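[1] this one's sequence-less:
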């Protein structure tokens, strides 16, 4: 999913790229990682399989916990899921037994034609992936 055509097209649309990006992917230890090498740097999406929802929540939390000013995403912005965000540009959500991490810290800021923050871009991409998961 994180390397799928729908997400590639969304990234191209959001960043006004001339073509859909071609990511590279790896699978190791129950973690699927998709790296997009974009003109402004690297955008990394990862999904970690966990044995249960509690472990997925812990994985999502640990993905951003060590970053400066990391905090839970609350209110409607958390989409009813445990979510965490760092102003540096990393967002993580837990859904069922999976933890999704979107790391935009490798991108130059501001990002894209609308000049958004890395954190805003990471959140937007994460919500696009989560929307695909619910279909």
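    Looks like it arrived, so ask away. As the structure is a computational prediction, the values presented were derived from the model and not from experiment.
[2] okay, CA-based contacts and neighbour counts for the rest of this
    OK.
[3] At which residues are the strands of the protein located?
    Applying DSSP state E to the chain gives strands spanning 24-28, 31-38, 41-49, 71-72, 83-86, 90-95, 98-107.
[4] As TSV, those with mean neighbour count and distance to residue 6 would be great.
    Formatted as TSV, the strands of the chain follow (neighbours: other C-alpha atoms under 10 Å; distance: least, C-alpha to C-alpha, whole Å):
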stretch	mean neighbour count	distance to residue 6
strand 24-28	11	15
strand 31-38	19	14
strand 41-49	21	14
strand 71-72	16	27
strand 83-86	26	22
strand 90-95	28	19
strand 98-107	25	16
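[5] Return the list of helices and strands in contact with the longest helix along the chain.
    Criterion DSSP state H: the longest helix present in the chain is helix 118-133. Packing partners of helix 118-133 (3 or more C-alpha pairs under 8 Å, 6 or more residues apart in numbering; DSSP states H and E): helix 5-15, strand 83-86, strand 90-95, strand 98-107.
[6] next, the one to line up against it:
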């Protein structure tokens, strides 16, 4: 989990950095800074509410990518040890029985597809509701 978090951190940092650099130059943020507002309050009150929508959308899309990454690593045998259940391990074990019982693959594969599509649909819904394109 730590390795996957390290891999996805730069992408999330780029997603957060771009809108923050744009928003912090807006007039109301400059006005708040000029009256002596503390940096923490400035970020929490004026910047964060305007950049939370791209962060939420990117997070939900990254969750679907993370599911695929964890599943692929588990399928290759690099995931948690066998007593712990995981979808990649289930697919790897079901691969041996595909000729005799092909339906053993459907359960874990359907769970992976359903979980991934859930996060993608959530990201699309959040993007529509929060209007990500509103940060200029």
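    On my side now, so go ahead. Just so it is clear, the model here is predicted, and its values are computed rather than measured.
[7] TM-score them against each other, please.
    Here the superposed chains carry a TM-score of 0.28, computed using TM-score structural alignment, normalised by the length of structure 1; 64 aligned residues with a C-alpha RMSD of 4.6 Å.
[8] circling back: the strands of structure 1: which one's closest to residue 15 of structure 1?
    strand 31-38 (9.4 Å; C-alpha to C-alpha).
[9] what angle do the closest one and strand 98-107 make?
    On the basis of axes from the mean of the first three to the mean of the last three C-alpha atoms, to 10 degrees, strand 31-38 of structure 1 is oriented at 30 degrees to strand 98-107.
[10] Can you lay out the helices and strands packed on helix 118-133 of structure 1 as JSON lines showing distance to residue 56 of structure 1?
    Shown next, in JSON lines, are these (distance: least, C-alpha to C-alpha, whole Å):
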{"stretch": "helix 5-15", "distance to residue 56 of structure 1": "22"}
{"stretch": "strand 83-86", "distance to residue 56 of structure 1": "11"}
{"stretch": "strand 90-95", "distance to residue 56 of structure 1": "6"}
{"stretch": "strand 98-107", "distance to residue 56 of structure 1": "5"}
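[11] Could you say which one of the ones you listed comes nearest to residue 36 of structure 1?
    That would be helix 5-15 among these, by C-alpha to C-alpha, at 8.8 Å.
[12] Report the buried residues of that closest one.
    Residues of helix 5-15 of structure 1 classed as buried by neighbour count (16 or more other C-alpha atoms under 10 Å): 7-8, 10-12, 15.
[13] now swap in stretch 13-27 of structure 2 and tell me
    By neighbour count with 16+ other C-alpha under 10 Å, stretch 13-27 of structure 2 contains the buried residues 15-16, 19-20, 23-24.
[14] possible to save the strands of structure 1 as a markdown table with distance to residue 123 of structure 1?
    Below are the strands of structure 1 laid out as a markdown table (distance: least, C-alpha to C-alpha, whole Å):
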| stretch | distance to residue 123 of structure 1 |
| --- | --- |
| strand 24-28 | 21 |
| strand 31-38 | 16 |
| strand 41-49 | 11 |
| strand 71-72 | 13 |
| strand 83-86 | 8 |
| strand 90-95 | 6 |
| strand 98-107 | 8 |
